[in-house]
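# here is a sequence with its predicted model. Questions after.
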Amino acid sequence: MSNIIYIGYYFKVHPLQPAVEILIAELGYAGFESFVETEDGVTAYIQKEEWYADILDDVQILNSDEFQISFTFEEIEQTNWNAEWEKNFNPIVVDGECAVRAPFHDKFDTKYDIVIEPKMSFGTGHHETTHMMIQHILKNDFKDKSVLDMGCGTGVLAILAELKGAKPIDAIDYDNWCYLNSLENVERNNCKSITVIEGDASAIKNKYDIIIANINRNILMQDMSTYVSKLNKNGMLFLSGFYNDDIPMIQEVCEKHLLKFEEKLERNNWVSLKFLN
């Protein structure tokens, strides 16, 4: 991986909210794979081989009259990445029960303590969608349930699922860096029941009691039939990676597949939904 070069975009945003959330979502659709929120905006990263000169043309918020957004960008050698995360990655505690921290942070006195070396992967718990997925896992019974973490990023949700008693667990991500990072984090947290797989929805071979999919609206809708076909009877499906305004489209697709809406979580206009099969 040492030869991979990333392009880093440094966005200054005013006012910050909800512009930062919208910007991250639109950059995600454009192909950016990792984000760090900063005091005055957000830093976004994309592999140089995925970058092209007009990549920001479809990022509509940059043309909005409601927000002032400026940016600079540069090439970043991957060897600089750990230092970048150590500068920006602060530990979090979700609902007083689950801490997500880096190896260089002190241990928390919480029921669940997860150590993540995020590197270039999305899913440290800081983003609203990951935070809500952690809340779902904390609130629901995972003991002896088979689980799929689709779009696993750092593997944090799969790791928490195992800590909650789930087994076996598959964690899938199409991005090679996320795949490698999840392998590292699974080992770092001494997990024994997680199989990490590199691929997209076509890599799903098993059936599960619980499927967690924190991706984005378009991918979720595209792959819904696959998720449903791999969900056991009376299984639970947790979805996130989209906004409040996207709920009608998501619900329509889910109801088409006879899924029953159960619960909604909301955080800064991002939402996470629970459905039952």
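All right, it came through fine.
# contacts and neighbour counts: CA atoms only from here.
OK.
# what's in contact with the one helix or strand His136 maps to?
In the assignment (DSSP states H and E), His136 maps to helix 128-139. Helix 128-139 has contacts (C-alpha atoms under 8 Å, 6 or more residues apart in numbering) with 94-95, 97, 123-125, 157, 160-161, 164, 212, 214, 238, 240-241, 265-268, 270-272.
# alongside the first one, take a look at this:
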Amino acid sequence: MKWSELSVHTTEEAVDAISNILHEAGASGVVIEDSQDFDKQREDVYGEIYALDREDFPNDGVILKAYLPVSSFLVENVEEIKLAINNLAKFDIQLGENKVTISEVDEQDWSTAWKQYYHPVKISNRFTIVPTWENYEPVESDELMIELDPGMAFGTGTHPTTVMSLQALEKYVKADMTVTDVGTGSGVLAIASAMLGAKHVHALDLDPIAVKSAIENIELNHISGIDVVEGDLLDTVKEPADIVVANILAEIIMTFTDDAFKVVKNGGLFITSGIIETKKEDVKQSLTNAGFVIEEVMMMEDWVTLVSRKPV
């Protein structure tokens, strides 16, 4: 099979939204080349190793690359991708250069070649993300391993917004709590909540592909106590939760803070991530307007996670 490489030059703010568009268009994975990655100072907190090559990064902005099979529908598919990306401007998402290019690549087994770049990563005190094809033995007695297949279209669980969400859940989830995961994606936050002792997790996503991916990952990790449904934000939630977590776009978070306040139990928490730093104050204001009290602000690179509490 022949493949075409679709390249999108954009901003860091638009990465998650455009990645989702590319996945929905049929890409089984997305390569992210961020101009800032090469110069960022990283703390080797959990034993990560960084060996980066300047030639792998653009001079500015972010380049997303996806691989699509060459077919008679390729031109129409690319035009639909461009249109969907342009529509993101309606949500005040900065697109930067917004340059889309396409080129044919040498035929090879793209379904497995990318696996060489993914290895187990310890992302918090207890959680380690392990690709399904890797053999990994825990090094700590209380270490929790989450197996993920990055080929399932929702990444490896190591994006800063996911990492901070997992760290927040690790800190706040207690035994017998109930958790609602809004925009579950791969299901990694739902899986983590169950591993930490939550007695029930309600995971939901508007995208049926995400629902399927989450169910498969939950089964892969042999986790019970999680139900995954297709739903828009909180419309499928029937019972209040001790913790509601949402790792989605800041613009979307601000549309349902009032609804979240109704769903979170008195004294419970609303963990919001996926927030680019420039949107931090807007989201904080939306949360406080809804009645929440900001309890913790977490930052990693240019991303923010907010932990807010509903007063008793």
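Cool, the structure landed. No experiment lies behind these values; they were computed from the predicted model shown.
# ok, back up a step: which bit of structure 2 covers the helix or strand that the helix holding His136 of structure 1 is followed by?
Counting by DSSP H and E, the next helix or strand C-terminal to helix 128-139 of structure 1 is strand 147-150. Aligned by TM-score structural alignment, strand 147-150 of structure 1 falls on residues 179-182 of structure 2.
# mean deviation, the matching stretch versus structure 1?
Compared with structure 1 after fitting, stretch 179-182 of structure 2 deviates on average by 0.7 Å (mean C-alpha distance after the TM-score superposition for structure 1).
# residues near Tyr136 of structure 2, how many?
Using other C-alpha atoms under 10 Å, Tyr136 of structure 2 has 14 neighbouring residues.
# buried residues in stretch 190-199 of structure 1?
191, 193-199 (16 or more other C-alpha atoms under 10 Å).
# for stretch 165-174 of structure 2, same thing?
Counting neighbours by 16+ other C-alpha under 10 Å, one finds that the buried residues in stretch 165-174 of structure 2 are 165-170, 172-174.
# how about stretch 266-277 of structure 2?
By 16+ other C-alpha under 10 Å, the buried positions in stretch 266-277 of structure 2 come out as 268-277.
# residues touching stretch 226-236 of structure 1, excluding its own?
Contacts for stretch 226-236 of structure 1 (C-alpha under 8 Å, 6+ apart): 201, 204-211, 237, 257, 274-277.
# list buried members of those residues by neighbour count.
Among the contacts of stretch 226-236 of structure 1, those scoring as buried are 201, 204, 207-211, 237, 274-277 (criterion: 16+ other C-alpha under 10 Å).
# where along the stretch 1-150 of structure 2 do the helices fall?
Listed in chain order, the helices of the stretch 1-150 of structure 2 (DSSP state H, counting those that start in this stretch) span residues 15-24, 74-87, 110-113.
# as JSON lines, those with distance to Leu204 of structure 2 and mean neighbour count would be great.
Output for these, formatted as JSON lines (distance: least, C-alpha to C-alpha, whole Å; neighbours: other C-alpha atoms under 10 Å):
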{"stretch": "helix 15-24", "distance to Leu204 of structure 2": "16", "mean neighbour count": "19"}
{"stretch": "helix 74-87", "distance to Leu204 of structure 2": "23", "mean neighbour count": "15"}
{"stretch": "helix 110-113", "distance to Leu204 of structure 2": "28", "mean neighbour count": "10"}
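# to Asn135 of structure 2, which of the ones you listed lies closest?
Taking C-alpha to C-alpha, helix 110-113 is the member of those nearest to Asn135 of structure 2, at 16.6 Å.
# give me the mean distance between that closest one and structure 1.
Averaged out, helix 110-113 of structure 2 is 5.1 Å away (mean C-alpha distance after the TM-score superposition for structure 1).
# how much space separates Glu117 of structure 1 from Val94 of structure 1?
Between Glu117 of structure 1 and Val94 of structure 1 the computed distance is 18 Å (C-alpha to C-alpha, to the nearest Å).
# that should have said Glu266 of structure 1, apologies.
Glu266 of structure 1 sits 14 Å away from Val94 of structure 1, going by C-alpha to C-alpha.
# can you give me the helices for the stretch 201-312 of structure 2?
So, for the stretch 201-312 of structure 2 - with DSSP H, counting those that start in this stretch - the helices run 208-220, 250-253, 257-263, 280-290.
# those into CSV, with extra columns for distance to Ile81 of structure 2?
Compiled in CSV, the helices of the stretch 201-312 of structure 2 are given as follows (distance: least, C-alpha to C-alpha, whole Å):
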stretch, distance to Ile81 of structure 2
helix 208-220, 17
helix 250-253, 21
helix 257-263, 30
helix 280-290, 28
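# wait, which of the ones you listed is closest to Gln94 of structure 2?
That would be, of the helices of the stretch 201-312 of structure 2 and by C-alpha to C-alpha, helix 250-253, which comes in at 12.1 Å.
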